[in-house]
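S.K.: A structural model of the following input is requested.
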Amino acid sequence: MTKMLSIVENSSTKLLYALDETFIKVESDNRRTWSPVGNPTIIEKNNLKKGLKLIGATEISKKYDSFVDAYQYKTKITSDEFIHFAEHLLEINENKKIYIILDNARIHKSLAVRLFRAANEKNLKLVYLPPYSPELNPQENVWNKYKACIHTNSSKSSEDILYEETCKFYDSFNNTQDMVKNLVSASNYYYK
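M.R.: Purely as a prediction, here's the structure:
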């Protein structure tokens, strides 16, 4: 990993992304609650099985920009969605080679993905993390920051509102390059 990182950092035509999937429900994530002494805590809950499933990637070596695709909670994220997302990364980084660090999820290793990777081997390299090692994926820090900002003490009333808040988060997040760099810089993960 260190050798690859050195190659990417010393080239203007290579970029390194960390990619991962997650989900978020419209329900609040009550990390903390309080109530006056003697009164029971009341937690708002709407029991909806709704939310968003997300595919996200953040460039972790130079530009520190972050991208996300959102899908309705009932949508199953498959290799097709992953390939669509990877195609988008290739389009916005035309004439560059991109390295994508990702986990060993089945959708990342399907026949369709292997064929896609072979068809784009000049501009794309998939780098798989060891099994069960989310701590090596910087995108996990982006998800933690995202969920901490999105979750409040009250539930969202719809997926549309959750989607709007997700868009606002990413607009703001991509305008704070120093914070993004502190969260995901590849040197924090792979030079130790």
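S.K.: only C-alpha atoms for contact and neighbour calcs from this point on.
M.R.: Noted.
S.K.: and N95, that one's in a helix?
M.R.: No: using DSSP: H, G, I helix; E, B strand; the rest coil, the secondary structure at N95 is coil, not a helix.
S.K.: chain neighbours aside, what residue packs nearest to the most centrally placed residue in the chain?
M.R.: In the chain, the residue lying closest to the centroid (CA atoms, centre = their mean) is G56, at 3.0 Å. In space, and not counting its chain neighbours, G56 is closest to V68: 4.2 Å by CA to CA, 6 or more residues apart in numbering.
S.K.: the one you found and L52 touch, don't they?
M.R.: No: using CA atoms under 8 Å as the test, V68 is too far from L52 to be in contact (11.3 Å).
S.K.: neighbour count for those two, which is higher?
M.R.: The residue with more neighbours, out of V68 and L52, is L52; 21 against 17, by other CA atoms under 10 Å.
S.K.: tell me which element that one is part of?
M.R.: Using DSSP states H and E, L52 sits within strand 51-59.
S.K.: show me what the next helix or strand after that strand is packed against.
M.R.: Helices and strands here follow DSSP H and E; after strand 51-59, the next one along the chain is strand 66-72. In terms of contacts (3 or more CA pairs under 8 Å, 6 or more residues apart in numbering; DSSP states H and E), strand 66-72 is packed against strand 51-59, helix 159-173.
S.K.: compare with the first, here's sequence two:
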Amino acid sequence: MVFEGRFTVKVFLEFLGRMVRRLDGRKVFFIVDRHSVRKAKKVNDWLAEHEDKIRLFLLPPYSPELNPDALASQDIKRTSFVTEG
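M.R.: Predicted coordinates for the structure are as follows:
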């Protein structure tokens, strides 16, 4: 799902709802980072109502070795691009 603007509880709940509807009754498991949106009360309440259809697993607070985005970010930060002038 592509969205404009900030990543909010509303955006995340829309994404989760779309996933649940598209999977036609199959349960989905998501491994996610600990962004504050993913830990919000509204998200937890929604997940409790849909526990038969979806489950989130939160990564440990700091675990770049488990998060592909963090690994890519680290790689980019370590690589220096030198241009000759």
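S.K.: quick one: TM-score?
M.R.: Once superposed, the chains reach a TM-score of 0.74 (TM-score structural alignment, normalised by the length of the second structure), with 71 aligned residues with a CA RMSD of 1.7 Å.
S.K.: one step back: JSON lines for the helices and strands packed on strand 66-72 of the first structure, including distance to K145 of the first structure?
M.R.: Below are those laid out as JSON lines (distance: least, CA to CA, whole Å):
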{"stretch": "strand 51-59", "distance to K145 of the first structure": "13"}
{"stretch": "helix 159-173", "distance to K145 of the first structure": "9"}
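S.K.: out of those, which is closest to V184 of the first structure?
M.R.: strand 51-59 (7.8 Å; CA to CA).
S.K.: what span of the second structure is the closest one aligned with?
M.R.: Under TM-score structural alignment, strand 51-59 of the first structure has no counterpart anywhere in the second structure.
S.K.: just stretch 172-180 of the first structure next, same as before
M.R.: Residue span in the second structure matched to stretch 172-180 of the first structure, by TM-score structural alignment: none.
S.K.: can you list the residue ranges for helices in the first structure?
M.R.: Under the criterion DSSP state H, helices of the first structure are mapped to 2-9, 79-92, 111-119, 139-150, 159-173, 177-184, 186-190.
S.K.: A18 of the first structure is nearest to which of these?
M.R.: Of the helices of the first structure, the one closest to A18 of the first structure (CA to CA) turns out to be helix 139-150, at 5.5 Å.
S.K.: hmm, who's touching that closest one?
M.R.: Applying CA atoms under 8 Å, 6 or more residues apart in numbering, the contact partners of helix 139-150 of the first structure are 18-20, 22, 24, 56-58, 134, 162, 165-166, 169, 180, 183-184.
S.K.: next, count neighbours for the aligned residue in the first structure for G17 of the second structure.
M.R.: Correspondence of G17 of the second structure to the first structure, assessed by TM-score structural alignment: E87. Residues lying near E87 of the first structure (other CA under 10 Å) number 15.
S.K.: show me which residues of stretch 18-26 of the second structure are buried.
M.R.: Neighbour counts over stretch 18-26 of the second structure (16 or more other CA atoms under 10 Å) mark M19, V20 as buried.
S.K.: name the nearest residue to Y71 of the first structure, sequence neighbours excluded.
M.R.: Closest to Y71 of the first structure by CA to CA, 6+ apart is K53, at 5.1 Å.
S.K.: fine by me, we can end here.
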